[in-house]
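**Student:** Turn this into a structure:
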Amino acid sequence: MFCPYKQQIIWLICEAGLEGYLSEAGASYIDTKLGLNVVPPTGVVALAAPSFNYGKFDRAKARTKQTISNKWRKMARVFKRTGLPSKVGSLQVFVNGYEDACIMLRKWELKEEELPEFSNKHFLIQFQKLIILDYIIRNTDRGNDNWLIKCVMASGNNESIKADSIPINSNPAQVEDLIDLGNNEDKLNKEAVNATDRNNGETENGAEGLDISIDQSDIFKIIAKDQVNKGFAVSEPSSESEYQLLRDIEHSKCPKYFIAAIDNGLAFPFKHPDEFRGYPYGWAYLPFARIAFLPEITAKFVPLLENAYFVQEMCEELKQIFMKDSNFDKTFFSRQMSVMRGQIFNLKEALKVGKTPYDLCLMTPQYMCEVKIKKQKGRKGQKLRVPVGGNNGREDANTAQNGEAHPNSYIDLDNDSQPGTSRNSSATNNNTWSRLYAQRVQIRKPFFKFW
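**Tutor:** Below you'll find the model as predicted:
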């Protein structure tokens, strides 16, 4: 008996072969690397607590060690660890004062709340950054109920600051002895702190892209206040138009809307959906998705995404995050990166021609496979390094583990149609994509595109 849901469960298990906490950390890294600032800082940590899910054996073992350590201090030196074993996971900064996007969107749709012109553009910039994040990581679980919106009224800034401040207890409760992190876990915990520092450090660099005539002290004041209201880092204005927008909002006393993209645990798939479900983006059907990408977004992200070496560096740094998984597989990771690079390629092309986010979702899925160098021996035993062209021995992300390809899922493009830059591309990054990657097009489509 055919069961389509069974296939989707298997697909999700395969897609989630990457642990969810690593997907959360990877999304936070992409957010920081591109300067999107829509994901609360997230890091990989190792923690232990009695409230975690442990088996009876682990709890009995921890209680026995704790009892022996309390009665015989000298014998406690024999134990490498006297508490519960640590569990590795992702730790994300908690954001206060936000509500589900579907609630705020319903208010705007029913005219219960007004969206002034300046506030609309301020929100649209962040909304399009959310689209860039979800599209790059190919988030398969993005509905309008798992990204958040916060409204900060111009007259209630002081109240927002008090609400977002975390009360610090001068007499904290004693931590139970069953929590023990160890030296190895301390390294992981420091990475979460460093991720937050990197995100917050962006506001210390100033507005380098602005004209000298603009008072930078006003920029720092606005950014500092927005960062407190938002709960994490705020993107700096990269042009005079963005700064003018912030100043207009301040003078007109319009409300500000901030976005927090949470729940990124089902991202970085190893292939594009091509079976029963299409896993569409929830924001693709909103009216905001029918608005073309703003010039501020295009001017900021096209130079970054056009440089294939920047994308290659991003993949290498993602590899360092994913390698923390004990079941890390190099072939599986390369397939994930081929999907992500294909998404980046489509995104940069859509930004260049001024497409809308809705049009971006309709573009043909791409695989950008890393070109491998094949070693050949010469006549006298000398090794010759020649680049592999076409399908002549290339090992890429879309080859099955047993070495057999799947011709019904994608097609290879000829060398003439390889992923070069578009007609209006910059000369500085000309043909960097064609040097590093080979393009494959996904031709197999899911049965339901809207679900």
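
**Student:** CA atoms for contacts and neighbours, from now on please.
**Tutor:** Will do.

**Student:** ok, which stretches of the stretch 351-451 of the chain are strands?
**Tutor:** Taking DSSP state E, counting those that start in this stretch, the strands of the stretch 351-451 of the chain run over residues 366-370, 373-377, 383-387, 410-412, 437-442.

**Student:** Which elements pack onto the last one?
**Tutor:** The one in question is strand 437-442. Here strand 437-442 touches strand 366-370, strand 410-412, going by 3 or more C-alpha pairs under 8 Å, 6 or more residues apart in numbering; DSSP states H and E.

**Student:** Quickly compare these and say which is most buried.
**Tutor:** With neighbours taken as mean count of other C-alpha atoms under 10 Å, the helices and strands packed on strand 437-442 reach their highest mean count in strand 366-370, at a mean of 26.

**Student:** Quick one: distance of that strand to the chain centre.
**Tutor:** 19 Å (C-alpha atoms, centre = their mean, to the nearest Å).

**Student:** try stretch 86-96
**Tutor:** 15 Å.

**Student:** repeat for stretch 125-137
**Tutor:** 9 Å.

**Student:** May I see the strands of the stretch 351-451 of the chain organised as CSV, with distance to residue 71 added?
**Tutor:** As requested, the strands of the stretch 351-451 of the chain are arranged in CSV below (distance: least, C-alpha to C-alpha, whole Å):
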stretch, distance to residue 71
strand 366-370, 60
strand 373-377, 63
strand 383-387, 67
strand 410-412, 66
strand 437-442, 64
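
**Student:** The structure of the following sequence is requested for comparison with the preceding one:
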Amino acid sequence: MKLALNIICQITKSWSISIPSTSRQSDTSWASRIRQYVASSKLCTTNLEDEDFNENLRRCAAAMEAGIHPLRIPSGSSGSYFIRDISGKTIAVFKPKDEEPFAPLNPKWPKFFQRILCFCCFGRACLIPNNGYLSETGASLVDEKLKLHIVPKTRVVKLASPAFFYSRSFWKRKVPKLKAGSYQLFVNGYVGAGSIVPDWSKEGHSCPLSPAEADRFKILFQKMCVLDYVIRNTDRHMDNWLVRYEKKNILEVAAIDNGLAFPIKHPETTSRLRPFPFGWAQLSWAKLSWDEELRTHLLDLLTPQFVQELCDDIKMLFKYDKEVNRFLKYNQLRVMRGQIWNLRMALIERKPPAEMVKLPLLLVSRRHRRRPMSNDWNKSFRVKYADYRGRGCC
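**Tutor:** Sure thing, here's the model as predicted:
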């Protein structure tokens, strides 16, 4: 058990990340810049201000030392696991990189047969394969930067457990191999939006929400729309966003399953048959005008300087996966900047989310390598319309 605990928080030498410094002095090294989103090699923590996440990770380590290992989640298309504490309570969800939907060690049989029999439609051409764990963490990063607070805190962590799915060679090893993946804090008391939100979409006296609750849900719903639009989530439907509701007491929304986001191309320009539209765009809530407080908050926040800082943070995070070509990461940022450009225009022109998704698709790159000195977006960025030529069937 001692050996098992030791390997939980040790990162192999090729992936080693320095311990977060207690100093507040600026450090431009790659390891220091992403320490807020990647667990360190020795302390099993991220940054020192991330105490809730650090405590959760310590509970995970204590449980695994006591022999309480993760439980595989039967639903879904990838190998994902409930992380438990020493009392058996679920505290997090871990999704290993090598067990993602299109990874070689995915334990779910449907994806295996799809890879063998339907290889022409395998995967999503607009996404980087097996990059979902960084997409999950990137969504949490964007959520925190935009101050939306609807994504459960997510970080990159390496764990090892015999409960994970390994190849046959695993059984020849004395200890399980470390797996990098996304580690998302578990939220309690939530249900799938599909079981409750359709009733809230009814107009008139049939809607069970009070006026104050309807206003609250409108803000939370629009925050989710903003998040999904910025990261260009290709997999948002009624089953992967959650609602916690206690009448006249609690109303919260949690946007989970963000692993199929940050495309290298707009999905609409990649496939004729699979554009991956936003699942919420058809709801009546998407047709409501923007909440004025949220609109003002976002417009004040979305300056060229902020966009550049956000893109720099995303770029640093995505550098964690050294197998991905840097030009693909560059294309991811062009798509995200284009989405932010359209979001800003929709807010200025007061177009609701349902109209925002109809804006022309853009690819936006920066004009200067350094921090923009002007608040003029046209002087800070180059805008190009997305190219629909060369679309495939799938």
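
**Student:** Any idea what the TM-score comes out to?
**Tutor:** Here the superposed chains carry a TM-score of 0.64, computed using TM-score structural alignment, normalised by the length of the second structure; 269 aligned residues with a C-alpha RMSD of 2.5 Å.

**Student:** Of the strands of the stretch 351-451 of the first structure, which is nearest residue 9 of the first structure?
**Tutor:** Nearest to residue 9 of the first structure, of all these, is strand 437-442, at 21.6 Å by C-alpha to C-alpha.

**Student:** those strands in the first structure, which residues are they?
**Tutor:** 42-47, 87-92, 99-100, 147-152, 256-261, 366-370, 373-377, 383-387, 410-412, 437-442 (DSSP state E).

**Student:** How many residues are close by residue 287 of the first structure?
**Tutor:** By the criterion of other C-alpha atoms under 10 Å, residue 287 of the first structure has 10 neighbours.

**Student:** what's the answer for residue 266 of the first structure, then?
**Tutor:** Neighbourhood size, residue 266 of the first structure [other C-alpha under 10 Å]: 23.

**Student:** That one -> the second structure?
**Tutor:** Taking TM-score structural alignment, the alignment pairs residue 266 of the first structure with residue 260 from the second structure.

**Student:** residues in the first structure aligned with stretch 7-25 of the second structure?
**Tutor:** So stretch 7-25 of the second structure sits over no part of the first structure, by TM-score structural alignment.

**Student:** brain fart, stretch 177-187 of the second structure
**Tutor:** Mapping stretch 177-187 of the second structure onto the first structure (TM-score structural alignment) gives residues 85-95.

**Student:** Give me the distance between the two termini of that stretch.
**Tutor:** For stretch 85-95 of the first structure, the first and last residues are 29 Å from each other (C-alpha to C-alpha, to the nearest Å).

**Student:** And it, what's buried?
**Tutor:** 85-92, 95 (16 or more other C-alpha atoms under 10 Å).

**Student:** Make JSON lines out of those and add distance to residue 255 of the first structure.
**Tutor:** Shown next, in JSON lines, are the buried residues of stretch 85-95 of the first structure (distance: C-alpha to C-alpha, whole Å):
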{"residue": "85", "distance to residue 255 of the first structure": "47"}
{"residue": "86", "distance to residue 255 of the first structure": "44"}
{"residue": "87", "distance to residue 255 of the first structure": "41"}
{"residue": "88", "distance to residue 255 of the first structure": "39"}
{"residue": "89", "distance to residue 255 of the first structure": "36"}
{"residue": "90", "distance to residue 255 of the first structure": "32"}
{"residue": "91", "distance to residue 255 of the first structure": "30"}
{"residue": "92", "distance to residue 255 of the first structure": "26"}
{"residue": "95", "distance to residue 255 of the first structure": "18"}
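
**Student:** Of these, which is the nearest to residue 199 of the first structure?
**Tutor:** Among the buried residues of stretch 85-95 of the first structure, and counting by C-alpha to C-alpha, the member closest to residue 199 of the first structure is residue 92, at 12.6 Å.

**Student:** What residues of stretch 301-313 of the first structure count as buried?
**Tutor:** Of the residues in stretch 301-313 of the first structure, 301-302, 305-309, 311-312 count as buried by neighbour count, 16+ other C-alpha under 10 Å.

**Student:** and what of stretch 286-302 of the second structure?
**Tutor:** Within stretch 286-302 of the second structure, the residues scored as buried using 16+ other C-alpha under 10 Å are 286, 289-291, 294-295, 298, 302.

**Student:** and if you look at stretch 321-329 of the second structure?
**Tutor:** residue 329.

**Student:** Please tell me which residues of the first structure it aligns onto.
**Tutor:** Aligned by TM-score structural alignment, stretch 321-329 of the second structure falls on residues 325-333 of the first structure.
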